[in-house]
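K.L.:
Turn this into a structure:
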Amino acid sequence: MTFEYPTVWFLLLLLALPWLIWRLWAARGRGAAKFSSVEIAGSLHKTLPVRLRWLTPAMRIAAIGLLILAWAGPMEGLEKTRLFSEGIAIEMLIDRSGSMRAMDFSIDGKRLDRLSAVKAVAEKFIEGDGKTLPGRGGDMIGLIAFARYADNISPATLGHEYLVSKLKQLKVVETRQEDGTAIGDAIGLAVERLRTLKIRGDSATEGKKHSLKSKVMILLTDGRNNAGDLDPVKAAELARAMGVKIYTIGVGSAGPAPYPVVDPFTGQTMLRRVRIDIDEKTLERIAKITGGRYFRATDTDSLRNIYATIDKLEKTKIQDRRFAEYRHWAVKSVQIGPITAPPLLLMAMVLLLGEGVLANTWLRRIP
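P.N.:
Sure, this is the predicted structure:
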């Protein structure tokens, strides 16, 4: 408990004044009548009003004390903390063309295709792994997957549960009609999504206030642009005009990569070395135009390190501010343990009213 006007406490000295007056002048202020003898009066039993004649002065003094206490402004502060997050809007652009089926990545000794490794590392980038990747809890992240066409898989959001679930569902395209690498269209779609972005979240973000510090893309591919209508460099220039930075990642081992193919004679799937070209010059140019960086991931560890580097380059600023809401005891009820006491001013008014009624009725004194 604190006091809004602590200097008022000296007025509590006034409480001693009625007591001093009563002690010094009580005998002089009493009315008297002469009797020949008071023996009979001494033997009379004292009535209840006589025994409670101290009650009305006590009620008045208590009321004065409560008024002085209310004047001092006692209040109870309820401290609260609100998080203000200056986050980043991130669009993750992931290639799911047929070449992402190449089996040149591994996790824990188990050979995986490129897309599976990318999904595993990207999930840790979003949620954190407790080691090099702390997670992007304060950022709005969206997901776009592309092959021949660019598809908006998840809108940018602060609630990452849905995003991660859609990321896990990504699959490499299965038909020639779907296959291709539309890098320019994917960038164009991401620019449009970031341009129209509005902050949205879920119940987990209550008590937090968010603003966007910057907008970035993380473009990951293992090929070259061979589909779509928009040229990747023109798309990068559009992103720069919108203030969007693009980090590009070329994924895939150097040289021919093991690629699963079906033997036409036996029908069995076997790995065959296939050369898959990555257009690194275009990826470098996209990054340079927008102020980003180009990275090359040749295995799972290097891919994890790349995401860790991007995580350090694009930091989210989170600041907590503390404030207090005060409950003024003078006009608000007070919780004292299991008891809820009424406001101080109300108690003072009740005491003064009760003192006035009793002094003029049941406890009335005749001079």
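K.L.:
all contacts plus neighbour counts: C-alpha atoms, from now on.
P.N.:
Fine.
K.L.:
count of residues packed around the residue lying closest to residue 74 once chain neighbours are set aside?
P.N.:
Ranked by Cα to Cα, 6 or more residues apart in numbering and with sequence neighbours excluded, the top spatial neighbour of residue 74 is residue 3, at 4.4 Å. Residues near residue 3, counting by other Cα atoms under 10 Å, number 18.
K.L.:
my guess is residue 3 contacts residue 75, does it?
P.N.:
Yes: counting by Cα atoms under 8 Å, residue 3 does reach residue 75; the two are 6.0 Å apart.
K.L.:
Strands along this structure, start to end?
P.N.:
Here the chain has its strands, by DSSP state E, at 2-3, 74-95, 105-107, 110-112, 140-146, 150-157, 208-221, 244-251, 257-262, 269-274, 294-297, 317-328, 334-336, 339-341.
K.L.:
between the ones you listed, which gets nearest to residue 128?
P.N.:
strand 140-146 (13.8 Å; Cα to Cα).
K.L.:
Tell me which other helices or strands that closest one touches.
P.N.:
strand 74-95, strand 150-157, helix 160-168, helix 183-195 (3 or more Cα pairs under 8 Å, 6 or more residues apart in numbering; DSSP states H and E).
K.L.:
Deepest-packed of the ones you listed, please.
P.N.:
Ranked by mean neighbour count under mean count of other Cα atoms under 10 Å, those are led by helix 183-195, which reaches a mean of 23.
K.L.:
can you give me the angle that one makes with strand 208-221?
P.N.:
Using axes from the mean of the first three to the mean of the last three Cα atoms, to 10 degrees, the direction of helix 183-195 lies 180 degrees away from that of strand 208-221.
K.L.:
Can you give the distance from helix 183-195 to the centre of its chain?
P.N.:
The chain centroid and the centroid of helix 183-195 are separated by 28 Å under Cα atoms, centre = their mean, to the nearest Å.
K.L.:
Pick out the residue nearest the middle of this structure.
P.N.:
By Cα atoms, centre = their mean, the chain has its centre lying nearest to residue 208, at 3.5 Å.
K.L.:
Surely it and residue 81 touch.
P.N.:
No: counting by Cα under 8 Å, residue 208 does not reach residue 81; the two are 9.2 Å apart.
K.L.:
Would you map the helices across the stretch 1-150 of the chain?
P.N.:
16-29, 39-43, 48-51, 55-71, 114-127 (DSSP state H, counting those that start in this stretch).
K.L.:
Next, format those helices as TSV and append mean neighbour count.
P.N.:
TSV is the format used below for the helices of the stretch 1-150 of the chain (neighbours: other Cα atoms under 10 Å):
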stretch	mean neighbour count
helix 16-29	11
helix 39-43	8
helix 48-51	12
helix 55-71	19
helix 114-127	20
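K.L.:
With distance to residue 212 added, can I get these in CSV?
P.N.:
Output for these, formatted as CSV (distance: least, Cα to Cα, whole Å):
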stretch, distance to residue 212
helix 16-29, 62
helix 39-43, 89
helix 48-51, 74
helix 55-71, 46
helix 114-127, 17
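K.L.:
Please generate a structure for the following sequence too, so the two can be compared:
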Amino acid sequence: MSFGTPLALLGLLVVPLLIVMLAIGERRRRAQSAAFGTPALLAASLPMPRKTRRLMPFALALVALTTLIVGVARPRATLSVPDRSATVVLALDTSRSMAATDVKPSRLAAALTSARAFLDVAPKDFAVGIVTFSTSASVALDPTTDRDAARAALEQIRLGSGTALGDAVDRSVAAARSGLSPLQPLPADAPPATVVLLSDGEQTSGTRTPRAAAGQAKKLGVPVNTVALGTSDAVVEVPLKNGLKERVTVSPDARTLEEIARVTGGRFTAAPTAERLEEIYRDLGGRLGKKREEREITAGFAGVGVVLLLIASGLSVAWTRRPL
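P.N.:
Purely as a prediction, here's the structure:
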């Protein structure tokens, strides 16, 4: 927390002074009472609740005064606030391994279902683009706020073969920064851009390494959130030239995906089931609709201080028949 007028906090020095004055007043009250009777008799005739009722309103008033002084100092805090203008690119792996059925009904079908769920929860003003990648990466849909176009693009996605993970990061970052030159960082006043990349395997094709692509995304200010889809023991059947088929284990390359997220400032998550994948996409849709922003919270402190002061005054009148 920071303060717009920190010198106003010097007013807090009044609080301990008032506490000292209260202690002195209580000491005088006890001395005067002792002069007119024995302590034991006074303790019997003046029960403890009476003292509590006398002091509690004063204590609440001190808390109210402290809160109001802090409010005068114009406190500022970093809050999570709605961000209705942003660009999100969904990068979907369409390699042959996405046919694996360890994620029901299949990895690709679960990915498409979850992408549709993301479209349902993402703020309507978000521009959403779609990139698909197998042996190469291509833009299936340029960023747009047209959700019907996005759903139609998802319906056209089909399986490929290899996994060009690095190329996918490059192409997704370029799509998220539409209209900017390849080396131009996002302007400070530009809407934020981010990538949500889902993959189920390690890189097997492409011209760009995932590490190099992640480094470039970091320089350009585009975080890449990564999702590792599937389990480590899933298999797919790969057709051979002689008409036979080979069973190949297809495990997600969680280490590479985690590194991409870490380097770019994104978030990595694992999705071993369709339910978990949909949960991740829905969470991302809601979280990407927020941004961290420093805001002044003077009104909150002022409101709490006034409420406490009114409560203290009301208790004082009710219990001691006099205002504070």
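K.L.:
Drop the TM-score for these two in here.
P.N.:
In this superposition the chains share a TM-score of 0.57, using TM-score structural alignment, normalised by the length of the second structure; 202 aligned residues with a Cα RMSD of 2.8 Å.
K.L.:
The residue nearest to the centre of the first structure -> the second structure?
P.N.:
Using TM-score structural alignment, residue 208 of the first structure lacks an equivalent in the second structure.
K.L.:
Nearest residue to residue 208 of the first structure in space, please, no chain neighbours.
P.N.:
residue 83 (4.7 Å).
K.L.:
just to revisit the earlier point, state the distance from the residue nearest to the centre of the first structure to residue 134 of the first structure.
P.N.:
19 Å (Cα to Cα, to the nearest Å).
K.L.:
repeat for residue 210 of the first structure
P.N.:
Counting by Cα to Cα, the gap from residue 210 of the first structure to residue 134 of the first structure is 19 Å.
K.L.:
One more: residue 296 of the first structure?
P.N.:
As judged by Cα to Cα, residue 296 of the first structure and residue 134 of the first structure stand 22 Å apart.
K.L.:
More neighbours: which of those two?
P.N.:
residue 296 (20 against 16).
K.L.:
And that one? What does it align with in the second structure?
P.N.:
For residue 296 of the first structure, the residue aligned by TM-score structural alignment is residue 270.
K.L.:
Its match and residue 229 touch, don't they?
P.N.:
Yes: with contact defined as Cα under 8 Å, residue 270 of the second structure reaches residue 229; the gap is 6.3 Å.
K.L.:
residues contacting residue 83 of the second structure?
P.N.:
Neighbouring residues of residue 83 of the second structure by Cα atoms under 8 Å, 6 or more residues apart in numbering: 288-291.
K.L.:
With distance to residue 262 of the second structure and neighbour count added, can I get the residues you listed in TSV?
P.N.:
As requested, the contacts of residue 83 of the second structure are arranged in TSV below (distance: Cα to Cα, whole Å; neighbours: other Cα atoms under 10 Å):
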residue	distance to residue 262 of the second structure	neighbour count
288	17	21
289	21	20
290	20	17
291	19	15
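K.L.:
Looking at the residues you listed, which one is closest to residue 281 of the second structure?
P.N.:
Among those, and counting by Cα to Cα, the member closest to residue 281 of the second structure is residue 288, at 10.3 Å.
K.L.:
Show the contacting residues for whatever residue of the first structure lines up with the closest one.
P.N.:
Mapped onto the first structure by TM-score structural alignment, residue 288 of the second structure lines up with residue 314. Taking Cα under 8 Å, 6+ apart as the criterion, residue 314 of the first structure is in contact with residue 88.
K.L.:
count of residues packed around the counterpart of residue 131 of the second structure in the first structure?
P.N.:
When the first structure is aligned by TM-score structural alignment, residue 131 of the second structure is paired with residue 144. The tally of other residues near residue 144 of the first structure (other Cα under 10 Å) stands at 23.
K.L.:
cool, residue 355 of the first structure as well?
P.N.:
20.
K.L.:
What of residue 325 of the first structure?
P.N.:
Neighbours of residue 325 of the first structure using other Cα under 10 Å come to 11.
K.L.:
Pretty sure it sits against residue 75.
P.N.:
No: using Cα under 8 Å, residue 325 of the first structure is not in contact with residue 75, being 9.6 Å away.
K.L.:
Kindly provide the distance from residue 60 of the second structure to residue 309 of the second structure.
P.N.:
The value you get for residue 60 of the second structure to residue 309 of the second structure, if Cα to Cα is used, is 7 Å.
K.L.:
Neighbour count for these two, which is higher?
P.N.:
The neighbour count for residue 60 of the second structure versus residue 309, taken as other Cα under 10 Å, is higher for residue 309 (22 against 19).
K.L.:
so how far is residue 51 of the second structure from that one?
P.N.:
20 Å.
K.L.:
what does residue 228 of the second structure give?
P.N.:
64 Å.
K.L.:
now swap in residue 212 of the second structure and tell me
P.N.:
71 Å.
K.L.:
who's more crowded, those two?
P.N.:
In this view residue 212 of the second structure and residue 51 are compared by other Cα under 10 Å, and residue 212 has more residues nearby, 14 against 11.
K.L.:
what lines up against the more buried one once you look at the first structure?
P.N.:
In the first structure, residue 212 of the second structure lands on residue 234 (TM-score structural alignment).
K.L.:
Not counting residues beside it along the chain, what's closest to that match?
P.N.:
Closest residue to residue 234 of the first structure apart from its sequence neighbours, by Cα to Cα, 6+ apart: residue 184 at 7.7 Å.
K.L.:
Map that neighbour across to the second structure for me.
P.N.:
Pairing criterion TM-score structural alignment: the partner of residue 184 of the first structure within the second structure is identified as residue 166.
K.L.:
which residues touch the equivalent of residue 121 of the first structure over in the second structure?
P.N.:
Mapped onto the second structure by TM-score structural alignment, residue 121 of the first structure lines up with residue 114. Residue 114 of the second structure makes contacts with 277-278, 281-282, as judged by Cα under 8 Å, 6+ apart.
K.L.:
tell me, how many neighbours does residue 275 of the first structure end up with?
P.N.:
Look at residue 275 of the first structure: counted by other Cα under 10 Å, it has 15 neighbours.
K.L.:
ok, so what distance separates it from residue 161 of the first structure?
P.N.:
37 Å.
K.L.:
try residue 287 of the first structure
P.N.:
For residue 287 of the first structure, the distance to residue 161 of the first structure - Cα to Cα - is 29 Å.
K.L.:
And for residue 229 of the first structure?
P.N.:
On the measure of Cα to Cα, residue 229 of the first structure and residue 161 of the first structure end up 33 Å apart.
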